[in-house]
Structures are given as structure tokens and as C-alpha cells.
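Asker: 3D model of this:
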Amino acid sequence: MMTDGEKKFLLKICRMYYFDELTQAEIAKKVGVSRPIISKGLQRARSEGLVEIIIHDDAFHTIDLEQQIENAFSVEDVIVVPTAELPPEIAKNALAKEAASYVVKQLKDVAKVGVSWGTSLHSLVKEFPGEHHEHLKVIPLVGGMGSNRIELHSNQIAYELSKKLNCSCESLYAPAIVESEKFRELLLQTPAVSDVLEEARKIDLAIVGIGNPFIRSTMEEIGYIGKEELKNMEQARVVGDINSCFVLADGSIAKNTINERVIGINVEELRNVKKVVAVTEGIHKVDSILATLRGGYINTLITDERTASELVKKLNDAK
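Answerer: Sure, this is the predicted structure:
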């Protein structure tokens, strides 16, 4: 139990340290004790609740979210972009800029970069600065052909990113999803497809999106999936997709779905990539993101503040 005298002493040295901004040595000299006594006194004041340190910083909340997600899953980096007060479109641009800045820093020892497709990656490439990385090659990780929203397809994203990096790129001349498993097998035997997919398996860095096939689905919007496919995925308990590979809530790959008709690198193959960066936003994707994290398919998650807050809330509710 702390005596009144001890409490008064602790409050006195705390005022001198935090308000007068004296060093511990200066305080020790003033009150006539050794510096270690001052150090231990300041620590005790905090542990006893006499001193409470509050950081008034808008970024502190996002740092806390990052740490909670990192602690819950085996990921190297979580980047939460402060967007709580921003309109949706500006928030999306802020996310893209942060993601582009992060990717630039990862290119030092990279020879091959793989990209998937979607609105988040399209925004990232738009915000990407002009760089000179002639040694690099950009490779699409999933098929992407058609006339609808071609700017979102992996081939176009690979091409646009290669222009920003001043490097070469490959094209995967196949749709993301084909009509049958048999046709898929035939395409996989053609050199134009098999050679690119083989290169995709040897990339050093992958940049992927995460999707929810049931809510605001880009795949449905551009005609890759229809009502029958959605019904089958719902019955199979699909919660999301990474690089057009559909997964369940525990992160495992869904069976008996359109996964058997996708031309691209699946999430099991992504695990072999040294660095996999997922860029995604939207609270409707929280279950999809959680499945991706549980599956251990990514090393880095870059998302917005609203999405991260909802993700952490769901994690805490499950405890």
C-alpha cells in the first residue's frame, strides 16, 4: 500500500519530468536521490495509475489496428490507411497511393512481378510513379480476355504496370474462366498458356486483390460468373476469392465450383511466392479477407481504416 508521502514524492518527480521536462539526472540532483531511484519512481507512478500517457494522433488508431491483425495472423506487414473521414472515392485513391508506395520499396531484389486483376489493382497502377526497372518483368497471374471493362483484366494491368516501370511484360492469352474443365485442360497444354503460367510460378513478388463474389462483385459485373455459378458457390459455402481462386471461411480451396475452370495460379501456388501483397478495401470483403489470412496465402495486407476496424471487431467478437 502506498503511503501519502510516497504518493506525494512520485507526483512531484512526475511533474518535474513530464511538465518541466527535466532529465532524470536533473531531478535526482534537485531532490537529493540517485538517478535509478527517479527511474523506478517514474515506472511505479505509471503502474499505480498516477500517470496515464495518451497519444493524440490520428495515426495511432490505425497502428493499433495493424498490430492487432499482425498478432492474430502470420503476416509480415499490415498497412491500414487512415480513411475514416474521407469520402469513398478519395479513400480509394489514398489506399492506392499507399499501396503503390509500398510496392515500389519492395522492388530492390525482385526480377519478376505477378499481378492479378480488379478495381484495387487498377487504382494502384494509376497511382504508381514512373520508375526505371528495365531488369523487371511483369506477369499476369490469371487469364483475362474479353471486351468488357478491359482496364480491370490482368493482362491490361500487367501492361500498364510495365509501362510505369519501363520494363517488359507477358500476356496470358486465355479467359479467366472457361466453359468446361475439359477446355481448361486443352488450354493448359498450349505453349502460349502453359509457358506464361510456368513463369508466373517463379515470380518474386505477387500483387493480388481479394473479392466477395456475392456483394458488389466485379466478376459478376463483367460477366465472368452468373446466377447459376453464384448459387453453386453459395451452396459450397464460398466466402471470397484471391486471384479468381474461391475459398471457404477457413481458407481452404472450395471444391466443385468454378475453381476447376479457372486459368491461373491458385492460392496454394501463391504460398510458394516469397512476397504476396494483397490490396483490398470494403467492409463487405471482411469475411473474404479473414479467409485469406487464415489460409496463409499472403505476407502483406494493405487496406483502409473502415475495413480494418470491422475486421478487428469480428476477430474480437469471435474470442
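
Asker: use CA for all of it now, contacts and neighbours both
Answerer: Fine.

Asker: tell me which stretches of the stretch 101-250 of the chain form helices.
Answerer: 119-127, 154-165, 181-188, 191-200, 218-221, 227-235 (DSSP state H, counting those that start in this stretch).

Asker: compare those and give me the one nearest Val286.
Answerer: Closest approach to Val286 among these is made by helix 119-127 (15.1 Å; CA to CA).

Asker: which parts of the closest one are buried?
Answerer: Residues of helix 119-127 classed as buried: 119-127 (neighbour count, 16 or more other CA atoms under 10 Å).

Asker: mind picking the two most distant members of these?
Answerer: Between any two of these (CA to CA), the greatest distance is 12.6 Å, for Thr119 and Glu127.

Asker: take the helices of the stretch 101-250 of the chain and lay them out in CSV including distance to Glu89.
Answerer: Listed next are the helices of the stretch 101-250 of the chain as CSV, based on distance: least, CA to CA, whole Å:
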stretch, distance to Glu89
helix 119-127, 11
helix 154-165, 20
helix 181-188, 37
helix 191-200, 32
helix 218-221, 17
helix 227-235, 28
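
Asker: out of the ones you listed, which is the most enclosed?
Answerer: Mean neighbour count, computed with mean count of other CA atoms under 10 Å, is highest for helix 154-165 among those, reaching a mean of 23.

Asker: which residues sit against that one?
Answerer: Here helix 154-165 makes contact (CA atoms under 8 Å, 6 or more residues apart in numbering) with 114-118, 121-122, 125, 128-134, 136-145, 150-151, 168-172.

Asker: just the buried ones from the residues you listed?
Answerer: 114-118, 121-122, 125, 128, 133, 136-145, 168-172.

Asker: filter those residues down to just the ones in strands.
Answerer: Secondary structure from DSSP state E places 114-115, 137-140, 168-169 of the buried ones among the contacts of helix 154-165 in strands.

Asker: farthest-apart pair in these, please.
Answerer: Val115 and Ser168 (13.5 Å).

Asker: quick check: Val113 vs Val208, distance?
Answerer: Counting by CA to CA, to the nearest Å, the gap from Val113 to Val208 is 11 Å.

Asker: then Tyr102?
Answerer: For Tyr102, the distance to Val208 - CA to CA - is 14 Å.

Asker: neighbour count: the two, which is higher?
Answerer: More neighbours surround Val208 than the other of Tyr102 and Val208, with 26 against 15 (other CA atoms under 10 Å).

Asker: mind listing what that one touches?
Answerer: Taking CA under 8 Å, 6+ apart as the test, what Val208 contacts is 115-117, 121, 242-243, 276-279.

Asker: mind listing what's buried in stretch 309-317?
Answerer: 309-312.

Asker: next, the structure of the following sequence, for comparison with the previous one:
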Amino acid sequence: MTETKPAEAKQVAPGRMRRDALTPPAEFAGDAIVWAAWLYYEEGLTQEEIARTLGISRGSVVTMLQEARENGTVSISVATAHLRGVTLARAIMARFGIAECLVVPGDDGRLPDHERVGHAAAKLLSERLRPDDVLGVSWGRTVLAVSQAIPPKLLPGVSVVQITGSAIGTYRFSAEACASNIANRIGGRCIYLHAPGIVSSPEVKQMLMREPTLVEQFRIMSSCNRIIFGVGSVEASSTAFDTGFLSPEEGQPYRDRGAVAVLAGRFIDTAGCVVSGELDDRLIGMTIPDIAQIPERICVAAGHDKAAPIHALLTGGYVTVLVTDEATARQLLDLPERSGA
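Answerer: Below is the predicted model of the structure:
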């Protein structure tokens, strides 16, 4: 669909769609015409059924399907890449039971994986944010790309919360930078976590966690209704270790116990279970059980080493919305199914 842009779809829809019409699911990139075409040509729904699904009149459905034919949306020669992404997204949603999945088509290496996925996730996040949201933000390459690509808009009632403590080695895409970028671009309030990500001993952590400032920051953190995060592998080349946030020596005991994924400094195995260890008593930030309680959990990740970590998070039920790319989606679906905890 190289010639079809979301803006073009909006030229058709505003005059015809009711004010209560539904927003297209993420996998259709916000394009109601593509959504209608998919339901009609791929899922075999009738025009009346599509009208009820989209919250519009049957006449509007007829117009949209006509537009889809005229602009090439349903032409295999130009629509293959988009429909392929939709097929993968729907397969992932069905297999893992998540609410939404957005699969970004490949671009033959013109942009790095994390930038393509970050840009797509930025659009998705911008469309979902509401004035009174409390948004938790992790850190990493892809989350930084999201924070830099969010379209400027005014949402002064939104609180953006840093969910992990600080680390000197993560300056390129630190938790502070990811959170502050998002807050600045939407005009929201940024809540920094004024503590190191890892302290020297459990006693130091216990002492810091009694500080009134941290008590208040964790209180706000507990009210998050959305969160956006990346996920890392346990390899030495992954972001968590490459940046110095974690050392290979600190990660080795977790690898020995089967960990395959790192989320906000915490470790998870292939069955989606949290892998505990000595480091947990020195980490300051949101825990995996804390994350699991947040209603909307958006995972943004792509790359040759991310399929197994994403699979672990999906298996554990820690993701409600996934944004990834086509190659990673295929790898993810090729991995064997595992039962959760």
C-alpha cells in the first residue's frame, strides 16, 4: 500500500463516519479503509456486519470498499506487505491472547529495527494517551526512539513516570531521557525516580525506600494505568549489559537458572516466570508483579535477539499490546509454545 496514506483515508471517513465510530485496531495503522477491506475480503464479513463493527452506516462501508479498490488497498501487487503484517499480527494476538499487535513491514535495512518500531509505537502511543493518564516509562534504544518520535500535542494532565532508577552507563538512552522526552513532547508532568537503579547492598535499598521523596514517587508509580517498555536478552551484547546497567557477573546466576529476558532490570525465564536472585534486593524500581498490575502494557521490541525475550513476556502475560517488526514476528511464531507459570 505504498500509495495509501492514513491522511487519505481520513478524507473519506470524517463526513460519513458517526462520531461514535470505533478507532481502527493498531495492526491497521489507524486506517479505517484498510480495516474495512480486511474484514470484507479476508474475514468474509458482510457489509452490514462491517457497519456494526466500525460503528458506521452500510452506505459508508460501500463507499470505503470502493475507495479501497480505487486506491489499490485490495490490489495484491501493492497491498501484500501491509496484509502480510496484519496476518502476522492477528496470528500473534490469537496465539498469546493479547489485545493488540502492530507488525511493522520490513524496509530492506534502510532504517535500524529499533527506529522503525519506535516510530510506529510513537504513533500508537500518541493516539492512546488521554489527559489524565499516568504513563510508566522504561528505557532502552527502542523506548528512546519512541520518545523522540511522538508527535507534539498538548496533554498537560498526563504524568510520565520513570519506572527504574538511574545508571551512569545508560546515558545514551537513560530512563530519565526516555521519560522527559515524552513529557516534553506532550506537555505533561515528568516524575523522575531520584535513586540509583542498583545500590551496593540490601541495607542501602531499605534505607532509601524509607525516604519521603521515594515513598511519594513510588506511590505515583503505583497509579500507572499505562506503561511502555522494551525487553532485552541475557546476552552480554544486550542493552542491559552493554550499557553497564548490569554486569555480566551479576547476570550469570540468572542465566544459570534459565533466564532469557530482562525487563526493567528483572529476569524472566522461557515459561514467563520471574527468576529471583541476590540482585533483586539491590534494584530500585518497578518490579515484574508491579508491571503485571498495570491495565495497558505496551512492549516495543524488534531484532534478531528479541524473539525469545518477547516470547517469554507474552507467555508470562506481561504484555497487552506488542509493537514489533515482520522478521521478529516470524521468529516469534516459529518458537514452540510453552505453558506459563
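
Asker: now which residue in the second structure aligns to Lys314 of the first structure?
Answerer: Residue pairing (TM-score structural alignment): Lys314 of the first structure is matched to Leu335 of the second structure.

Asker: one step back: what's the overlap in contacts for Val115 and Ser168 of the first structure?
Answerer: Val138.

Asker: what distance do you get for the residue in the second structure that His132 of the first structure lines up against to Ala121 of the second structure?
Answerer: For His132 of the first structure, the aligned position in the second structure is Leu154, judged by TM-score structural alignment. Between Leu154 of the second structure and Ala121 of the second structure the computed distance is 18 Å (CA to CA).

Asker: could you do Ile268 of the second structure as well?
Answerer: Distance from Ile268 of the second structure to Ala121 of the second structure, by CA to CA: 23 Å.

Asker: same deal with Pro253 of the second structure?
Answerer: Separation of Pro253 of the second structure from Ala121 of the second structure (CA to CA): 33 Å.

Asker: what's the answer for Ser180 of the second structure, then?
Answerer: 17 Å.

Asker: that older thread, correct me, but the match of His132 of the first structure touches Gly187?
Answerer: Yes: assessed by CA atoms under 8 Å, Leu154 of the second structure is found in contact with Gly187 at 5.3 Å.

Asker: now do the shared contacts for these two.
Answerer: Common neighbours of Leu154 of the second structure and Gly187, using CA under 8 Å, 6+ apart, do not exist here.

Asker: hmm, what's the outermost residue in the second structure?
Answerer: Distance from the C-alpha centroid of the second structure, by CA atoms, centre = their mean, peaks at Gly59 (35.3 Å).

Asker: so which bit of the first structure is the helix or strand containing it matched to?
Answerer: Per DSSP states H and E: Gly59 of the second structure is located in helix 58-71. Mapped onto the first structure using TM-score structural alignment, helix 58-71 of the second structure covers no residues at all.

Asker: which SSE is immediately downstream of that helix?
Answerer: helix 76-96.

Asker: what packs against that following helix?
Answerer: strand 100-104, helix 326-334 (3 or more CA pairs under 8 Å, 6 or more residues apart in numbering; DSSP states H and E).

Asker: would you tell me which of these gets closest to Gly285 of the second structure?
Answerer: strand 100-104 (26.6 Å).

Asker: the first structure: matching residues for that closest one?
Answerer: The aligned range for strand 100-104 of the second structure is 77-81, by TM-score structural alignment.

Asker: touching the matching stretch from outside, list them.
Answerer: Contacts to stretch 77-81 of the first structure, defined as CA under 8 Å, 6+ apart, come from residues 62-63, 65-67, 69-70, 94-95, 98, 299-305, 308.

Asker: how about 6 Å then?
Answerer: Here stretch 77-81 of the first structure makes contact (CA atoms under 6 Å, 6 or more residues apart in numbering) with 62, 66, 300-305.

Asker: then stretch 148-165 of the second structure?
Answerer: 119, 122, 131-138, 179, 183, 185-193, 195-197, 284-286.

Asker: before we move on, what about stretch 207-225 of the second structure?
Answerer: 134-136, 294-295.

Asker: please repeat the previous calculation with a cut-off of 7 Å.
Answerer: With CA atoms under 7 Å, 6 or more residues apart in numbering as the test, stretch 207-225 of the second structure has contacts from 133-136, 161, 193, 294-296.

Asker: closest one of the residues you listed to Ile98 of the second structure?
Answerer: Nearest member of the contacts of stretch 207-225 of the second structure to Ile98 of the second structure, counting by CA to CA, is Glu296, at 10.4 Å.

Asker: excluding sequence neighbours, find me the nearest residue to the closest one.
Answerer: Nearest-residue entry for Glu296 of the second structure: Arg226, 4.7 Å, with adjacent residues in sequence omitted and distances by CA to CA, 6 or more residues apart in numbering.

Asker: one step back: between Ile268 and Ala121 of the second structure, who's got more neighbours?
Answerer: Using other CA under 10 Å as the criterion, Ile268 of the second structure and Ala121 rank with Ala121 on top: 31 against 26.

Asker: if we can go back for a sec, got the ones in strands among the buried ones among the contacts of helix 154-165 of the first structure as TSV, with distance to Arg184 of the first structure columns?
Answerer: Listed next are these as TSV, based on distance: CA to CA, whole Å:
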residue	distance to Arg184 of the first structure
Gly114	21
Val115	21
Lys137	26
Val138	23
Ile139	20
Pro140	17
Ser168	27
Cys169	23
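
Asker: so the helix or strand harbouring Phe9 of the first structure matches what in the second structure?
Answerer: Element membership for Phe9 of the first structure (DSSP H and E) is helix 4-14. On the second structure, no counterpart of helix 4-14 of the first structure exists by TM-score structural alignment.

Asker: quick one: contacts of that helix?
Answerer: Contacts of helix 4-14 of the first structure (CA under 7 Å, 6+ apart): 27, 41-42, 45.
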